[in-house]
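Visitor: Fold the following and give me the result.
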Amino acid sequence: MTDYKAAADAPRSGARSIDARAWQESWDRQQEAFMPDREQRFAAMLDAVAATTGGRPPRLLDLAGGTGTISLRALARFAGADVTVLDQDPVLLAIAGASLRDRGTIVDADLGDPGWRAKLPQEGFDAVLTATALHWLPAERVAALYREVREVLRPGGIFANADHMPEEGLPTLSVKLRDHARAVREARYATGAATSWPDWWKLAAADEFLGPKAIERERIYPSVRHNHEWTPPAAWHVETLRAAGYTEAGILWRGGTDAVVVGLR
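Guide: Model prediction:
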């Protein structure tokens, strides 16, 4: 595990630091340009967590959690929640560590490696949640990951994956929805209402603290990686969850060509 909390402590030591709140807001605005209903999917996921824990503070794993977006919302909703953010991106983990400080655990691990579970400080999670991340993995790795996630859940625990999952019965409409969303997004970029994905990363690279981490990120994630998204329909995910041994699996939420699928251990 890497001590990303050092980013928050830097002002006391005289080292470089970041404004975690400003970077979180910047990340949220950039992501919302892609997903205007982003908060709705998070709310649906956390509603499911509340339902399966009976209202007690959950032990939650924020898988491929980036800046800790889900963890921060879980902490705001559930007083006393125990959150762990797992990711490999040094830029996003630095922001997560500065935001969470002593309120959560940061784990640096590669989900492409089946050994990622060995880096967790604990298992027996009430919930494992992930959003808009697993589409970078190939089909066979996602299927294996679903089995691995099941093993870190307590009996009765819930796994939720929010991602690009088109409805296979609406192929023509799905294309039209994507084209419409792209036009709206491009208009927002043109007026400066939102920062595009490449422009956000340029800002991070120019930041005194995040710049070196952006260089490290380029070594971890070659640019070609972002040309290989894999986005099967939600039905594929549901079937794969069932095959992985979850007692229940289905679609929790849908918004256009995105969906949240869940599995119960």
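Visitor: CA atoms for contacts and neighbours, from now on please.
Guide: OK.
Visitor: just the strands in the stretch 151-265 of the chain please.
Guide: Ranges of strands in the stretch 151-265 of the chain, per DSSP state E, counting those that start in this stretch, are 153-164, 248-255, 258-264.
Visitor: Indicate which one of the ones you listed is closest to Trp230.
Guide: Among the strands of the stretch 151-265 of the chain, the nearest to Trp230 by C-alpha to C-alpha is strand 153-164 (8.9 Å).
Visitor: Report the distance from that closest one to the chain centre.
Guide: Strand 153-164 sits 13 Å away from the centroid of its parent chain (C-alpha atoms, centre = their mean, to the nearest Å).
Visitor: before we move on, what about stretch 60-69?
Guide: Distance of stretch 60-69 from the chain centroid (C-alpha atoms, centre = their mean) equals 5 Å.
Visitor: Can you measure across it, start residue to end residue?
Guide: 13 Å (C-alpha to C-alpha, to the nearest Å).
Visitor: this one as well, want them side by side:
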Amino acid sequence: MSPPSLLLAALHRLLTPSQPPELDMVTFSSQLCAASRALETSLPPPLRLFTDPYAELLAGPEALSRARARMVSMLHLAIPARPRIAIRTRYFDDFANSALHRFAPGKAQLVSLAAGLETRAFRLCELSDQVALFEVDRQEVFDRKERLLADVQPTPQVRAGSRTVVDADLAEPDWTRKIDEAGFDRALRTVWLLEGLLYYLDEERVTQLLREVWEISAVGSCVCFSVVTGLAKHYKKSDTLANYFKSAMPDPHAVLSEAGWSLDAVDQLGGPNANYGRWQTSETIGLDDWRSTRSTIYVSATKRR
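Guide: From the prediction side, this is the model:
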């Protein structure tokens, strides 16, 4: 039998391919997230946090293989499974459904910035014909997504009144013109989802983007986003997406205030409001631990003026 160190080295080589260019890896992250959603969907109904029937197709075989290999590696190394993407997906689902329920029965909008391969247009229970839904991302993401969805039978049914994809680079302010041209209505209350986006942008751009969202939003609109409160100096795995993180947000209240938003809530991944009974840890997570530790947090805010 091989020594444990050799087994670990072989496993590391298997799970750590040559590191791709930054743009390719960040784009591939949408497939990795879809793979995580596919694995969650494969669980028995009483256990799964959501059902995403298109996740496996959108992920593709390479991302699925990598996601399954990581799960196997955790079992071999006796690491407790912590379904980060599944919890994040459910948290943002719940936020969107709750906000749309509050806005009903009037007209409203739901906008996903850096929508990637998410499929909320086809599965959120609070969508209705009174909701206009927009997905914003780069064209190469939509080229893959729309091509794959077009081949699905029966055709996926959009639960919103409309679904519009907007080709835009969120690193540039020009995205607001593009979403306006696509039919976005600045007079309607809007639910904004910025899931898995902001840590890939420079800190200055993060504040600018949140300000741009505020400027085109009607009073009463709300936003939810995920951020990290600190950046690690280095990571052992060369292909981890955290190597591409460019910013952290240790003080969401200050950033949101500067951008015009009123902070509503900060929930730490694994905390009381963001674990769904699936975060296997013996750690005690205090309400303000995110201020002093490097954590992933989910932040929500409202435009009140």
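Visitor: Just send the strands of the stretch 151-265 of structure 1 back as CSV, with distance to His180 of structure 1 and mean neighbour count too.
Guide: What follows is those, written out as CSV (distance: least, C-alpha to C-alpha, whole Å; neighbours: other C-alpha atoms under 10 Å):
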stretch, distance to His180 of structure 1, mean neighbour count
strand 153-164, 15, 22
strand 248-255, 14, 18
strand 258-264, 14, 24
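Visitor: can I get the ones you listed in CSV with distance to Ala81 of structure 1?
Guide: As requested, those are exported to CSV (distance: least, C-alpha to C-alpha, whole Å):
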stretch, distance to Ala81 of structure 1
strand 153-164, 15
strand 248-255, 22
strand 258-264, 20
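Visitor: need the longest helix for structure 1.
Guide: Across structure 1, the longest stretch assigned as helix under DSSP state H is helix 171-191.
Visitor: For the aligned partner of Thr130 of structure 1 in structure 2, which non-adjacent residue is closest in space?
Guide: When structure 2 is aligned by TM-score structural alignment, the residue opposite Thr130 of structure 1 is Leu194. Leaving aside its sequence neighbours, Leu194 of structure 2 sits nearest to Phe225 (C-alpha to C-alpha, 6 or more residues apart in numbering; 4.6 Å).
Visitor: show me the contacts for that neighbour.
Guide: With contact taken as C-alpha atoms under 8 Å, 6 or more residues apart in numbering, Phe225 of structure 2 is in contact with 193-198, 298-300.
Visitor: Now for the most centrally placed residue in structure 2: which residues touch it?
Guide: The residue lying closest to the centre of structure 2 (C-alpha atoms, centre = their mean) is Glu195, at 2.9 Å. Contact partners of Glu195 of structure 2, counting by C-alpha under 8 Å, 6+ apart, are 92, 112-115, 224-226.
Visitor: same thing with Met249 of structure 2?
Guide: Counted by C-alpha under 8 Å, 6+ apart, Met249 of structure 2 has contacts 203, 227-230, 255.
Visitor: Could you pull out the helices in structure 2 for me?
Guide: Counting by DSSP H, the helices of structure 2 are 4-15, 22-41, 55-76, 84-103, 139-150, 175-181, 203-215, 252-259.
Visitor: And those: which comes nearest Asn243 of structure 2?
Guide: Between Asn243 of structure 2 and these, the shortest gap by C-alpha to C-alpha is with helix 22-41, which sits at 9.4 Å.
Visitor: Which part of structure 1 matches the closest one?
Guide: Alignment note (TM-score structural alignment): helix 22-41 of structure 2 is unmatched in structure 1.
Visitor: Now that helix: buried residues?
Guide: Within helix 22-41 of structure 2, the residues that count as buried by 16 or more other C-alpha atoms under 10 Å are 25-26, 28-41.
Visitor: sorry, back to before: mind putting the contacts of Phe225 of structure 2 in CSV, distance to Gln268 of structure 2 included?
Guide: Putting the contacts of Phe225 of structure 2 into CSV (distance: C-alpha to C-alpha, whole Å) gives the following:
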residue, distance to Gln268 of structure 2
Leu193, 17
Leu194, 16
Glu195, 14
Gly196, 14
Leu197, 17
Leu198, 16
Tyr298, 6
Val299, 9
Ser300, 12
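Visitor: Out of those, flag the one nearest to Tyr54 of structure 2.
Guide: For the contacts of Phe225 of structure 2, the residue nearest Tyr54 of structure 2 by C-alpha to C-alpha is Glu195; the value is 18.5 Å.
Visitor: Thr240 of structure 1 matches what in structure 2?
Guide: Here Thr240 of structure 1 is matched to Val255 in structure 2, going by TM-score structural alignment.
Visitor: my guess is that match meets Thr207, correct?
Guide: Yes. Applying C-alpha atoms under 8 Å, one finds Val255 of structure 2 in contact with Thr207, separated by 6.3 Å.
Visitor: Enumerate every residue touching Thr89 of structure 2.
Guide: Listed by C-alpha under 8 Å, 6+ apart, the contact set of Thr89 of structure 2 reads Arg37.
Visitor: ok, now with 10 Å
Guide: 33, 36-37, 49-50, 95, 118, 120, 195-196 (C-alpha atoms under 10 Å, 6 or more residues apart in numbering).
Visitor: can you tell me how far it sits from Pro250 of structure 2?
Guide: Distance from Thr89 of structure 2 to Pro250 of structure 2, by C-alpha to C-alpha: 22 Å.
Visitor: So what's the residue count around the nearest residue to Asp93 of structure 2 once chain neighbours are set aside?
Guide: Excluding its sequence neighbours, the residue lying closest to Asp93 of structure 2 (C-alpha to C-alpha, 6+ apart) is Leu124, at 7.0 Å. Applying other C-alpha atoms under 10 Å, we find 18 residues neighbouring Leu124 of structure 2.
Visitor: Cross-check the contact I'm expecting between Leu124 of structure 2 and Ala96.
Guide: Yes. Between Leu124 of structure 2 and Ala96 a contact is recorded at 8.1 Å, counting by C-alpha atoms under 10 Å.
Visitor: Pull out the buried residues from stretch 144-151 of structure 2.
Guide: Lys145.
Visitor: what does it rub up against?
Guide: By C-alpha under 10 Å, 6+ apart, stretch 144-151 of structure 2 touches 54, 57-60, 116-119, 139, 142, 155-156, 165.
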